[in-house]
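**Q** Let me see the structure of the following:
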Amino acid sequence: MFADGQPGRTGSDAAATGTATLAKDGKALATADLADCDVHQSRTCELRADLPAGSGAYTLTASMRRQATLSTEVKSVWTFPSATTAAQQPLPLMAVRYSPEGLDDFNRAKPGSTTRMPMWVERNPGTTKVRVNSIRLEVSADDGATWRPVPVTRTGSGWIATLTNPPAAGFVSIRAAVTDTAGDGVTQTITRAYAVG
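**A** Purely as a prediction, here's the structure:
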């Protein structure tokens, strides 16, 4: 939940709190407490559920909060169709990764500046590669109370967005929504993704 934009990196915060919930057709099947999670002790952060047979529309929601200056809350909501399979298969989960340009060593942008934001989508290892159908990006300067859309342009294997930063010191939150042609989706929100000032 706290990985940065560098490929292959993981990130965790053992002081963070949160939950993960799995639902099928709108009915919650299981919830896990994500407190005291650490990347080296992943078994303490597992969500286990007995799934009913047959097909259905699933929603997996994971949210983490922490006492920090940046990434104070990270939330992902995955939606995907699934059904009973003869063998284990990885879930078709996606994550949006960002590599903002022009921030200083403390992840701050200058007030009134613009931040170029390369983005790409990563998938669970072992899942079938499916084409991204749509990607939407929104930003907030008031910790998610209000959001405004930001145009996104396709570039090779990813996308580029240009964010206009607030004229005064504060923070920028980002929310991305992605769907693919197989009906899978994710909405990913990072409160206070970077600072301005």
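
**Q** contacts and neighbour counts: CA atoms only from here.
**A** Will do.

**Q** mind listing the strands for the protein?
**A** Assigned by DSSP state E, the strands in the chain fall at 17-24, 27-33, 56-65, 73-82, 94-98, 108-109, 114-123, 132-140, 148-150, 152-155, 158-164, 170-180, 185-196.

**Q** Could you name the helices and strands sitting against the fifth one?
**A** If you count contacts as 3 or more C-alpha pairs under 8 Å, 6 or more residues apart in numbering; DSSP states H and E, strand 94-98 packs onto strand 114-123, strand 185-196.

**Q** Please compute how far the longest one lies from its chain's middle.
**A** Looking back up the chat, that one is strand 185-196. Mean-position distance between strand 185-196 and its chain equals 7 Å (C-alpha atoms, centre = their mean, to the nearest Å).

**Q** same question, stretch 23-34
**A** The answer for stretch 23-34 is 18 Å, by C-alpha atoms, centre = their mean.

**Q** ok, now stretch 179-193?
**A** Computed by C-alpha atoms, centre = their mean, the chain-centroid distance of stretch 179-193 equals 6 Å.

**Q** I'd like the structure of this one too, to check against the first:
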Amino acid sequence: MHDTGYDHWSTTATVTAGGTTALEFGRAAWGPVRYLPWVQGGTIGFDTSGMIADPLLSGRDGTIDASATLYRDGKAVASRSGLGTSPSVPGPTTFTAPVTTSAAYTLKVHASRFVDGVQQPAGMMSTATDAAFSFHAGPASNAVAPAFLTRFVPAGLDRFNRAPSGRATTIPLVLDRTSTRAGVPLWPATVKTVEVFASPDGGRTWQPLHVTRTAAGWTADLSAQKAATEISLSARVTDTGGNRTVSTVYRAFLTD
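**A** As a prediction, this is how the structure comes out:
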């Protein structure tokens, strides 16, 4: 276990006599995990504390500064900044807003790493993330939204989170659908399509990646890059009911 005073990382491993084990943490690509929007008692809520977290281990950033905006039928109806886990932000970790009308809602959340007076290292990865959830809800709804966060787990990176030069990069995807709101059931949802995009310029332009589904799960393939590049990743998951979730990680990993 690694403990910084802000958070920790842990896993369980079985080791034979004389054997060794290792715990790798802090690798690419940290992004939104675990927490999904929920609707209960005429209120929609979302916990921002999982917006920048390890994609495989139980560890998350303790310096998240987040903002959230709720749209109803395309019109912004509620917004809040200063959310998150950072000791430098004034608000709570959870965004809440009233749901007074049955309609199509979209919740957009942005998060970045921030501590007042502390300059982030120039080489920091996963500097910011976005999540957008689109689903139908009403005042009588009592459910965790039909949504799937995407965890990106780029394969073959070195300890500096760089992909080998001249080679394609395989990116296994973990579709995360976890109920973390006590007493609120998961709304049934089945994945229909998974689309993945990569950006070499911080999100200004995006190129679609080839996505494959196998018995082991979903993967995306990034072709070999012609020059050293900072890769941002975004995934759009649509379920059979038309609900949609977009997960984005900026500066997810590097290519040589």
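
**Q** so which of the helices and strands packed on strand 94-98 of the first structure comes closest to Asn133 of the first structure?
**A** Closest to Asn133 of the first structure of these is strand 185-196 (C-alpha to C-alpha; 9.5 Å).

**Q** superposed on the second structure, where does that closest one end up, distance-wise?
**A** Mean deviation of strand 185-196 of the first structure relative to the second structure after superposition (mean C-alpha distance after the TM-score superposition for the first structure): 1.1 Å.

**Q** rewinding a little: mind putting the strands of the first structure into TSV with mean neighbour count and distance to Met1 of the first structure?
**A** Output for the strands of the first structure, formatted as TSV (neighbours: other C-alpha atoms under 10 Å; distance: least, C-alpha to C-alpha, whole Å):
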stretch	mean neighbour count	distance to Met1 of the first structure
strand 17-24	19	11
strand 27-33	15	14
strand 56-65	19	7
strand 73-82	20	7
strand 94-98	20	10
strand 108-109	22	21
strand 114-123	16	13
strand 132-140	18	18
strand 148-150	14	23
strand 152-155	14	23
strand 158-164	17	20
strand 170-180	21	14
strand 185-196	23	10
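
**Q** Can you lay out those strands as a markdown table showing distance to Arg48 of the first structure?
**A** Below are those laid out as a markdown table (distance: least, C-alpha to C-alpha, whole Å):
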| stretch | distance to Arg48 of the first structure |
| --- | --- |
| strand 17-24 | 9 |
| strand 27-33 | 7 |
| strand 56-65 | 12 |
| strand 73-82 | 16 |
| strand 94-98 | 19 |
| strand 108-109 | 39 |
| strand 114-123 | 21 |
| strand 132-140 | 28 |
| strand 148-150 | 36 |
| strand 152-155 | 36 |
| strand 158-164 | 33 |
| strand 170-180 | 25 |
| strand 185-196 | 20 |
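
**Q** Which one of these lies nearest to Ala3 of the first structure?
**A** Here strand 94-98 is closest among the strands of the first structure (C-alpha to C-alpha), at 8.8 Å.

**Q** counterpart of that closest one in the second structure, which residues?
**A** With TM-score structural alignment applied, strand 94-98 of the first structure matches the range 148-152 in the second structure.

**Q** Check stretch 183-190 of the first structure too.
**A** Using TM-score structural alignment, stretch 183-190 of the first structure pairs with 242-249 in the second structure.

**Q** neighbouring contacts of that stretch?
**A** Identification of contacts with stretch 242-249 of the second structure by C-alpha atoms under 8 Å, 6 or more residues apart in numbering yields 29-32, 126-136, 146-150, 232-238.

**Q** and with 7 Å instead?
**A** 31-32, 126, 128-135, 146-150, 232-238 (C-alpha atoms under 7 Å, 6 or more residues apart in numbering).

**Q** what's the answer for stretch 3-13 of the first structure, then?
**A** Contacts for stretch 3-13 of the first structure (C-alpha under 7 Å, 6+ apart): 1-2, 37-39, 97-99.

**Q** Need the max-distance pair from these.
**A** Checking those with C-alpha to C-alpha, the most distant pair is Cys37 and Ser99, at 24.8 Å.

**Q** separation between the residue with the largest distance to the centre of the first structure and Gly112 of the first structure?
**A** The centre of the first structure is farthest from one residue, Ala86, which by C-alpha atoms, centre = their mean lies 29.8 Å away. Per C-alpha to C-alpha, to the nearest Å, Ala86 of the first structure is found 55 Å from Gly112 of the first structure.

**Q** Check Gly158 of the first structure too.
**A** Distance of Gly158 of the first structure to Gly112 of the first structure, computed by C-alpha to C-alpha: 26 Å.

**Q** burial count for the aligned partner of Ser102 of the second structure in the first structure?
**A** In the first structure, the residue paired with Ser102 of the second structure is Ser55, using TM-score structural alignment. A total of 13 residues lie near Ser55 of the first structure under the criterion other C-alpha atoms under 10 Å.

**Q** how close does the counterpart of Arg72 of the second structure in the first structure get to Arg43 of the first structure?
**A** Structural alignment places Arg72 of the second structure opposite Lys24 in the first structure (criterion: TM-score structural alignment). According to C-alpha to C-alpha, Lys24 of the first structure stands 23 Å off from Arg43 of the first structure.
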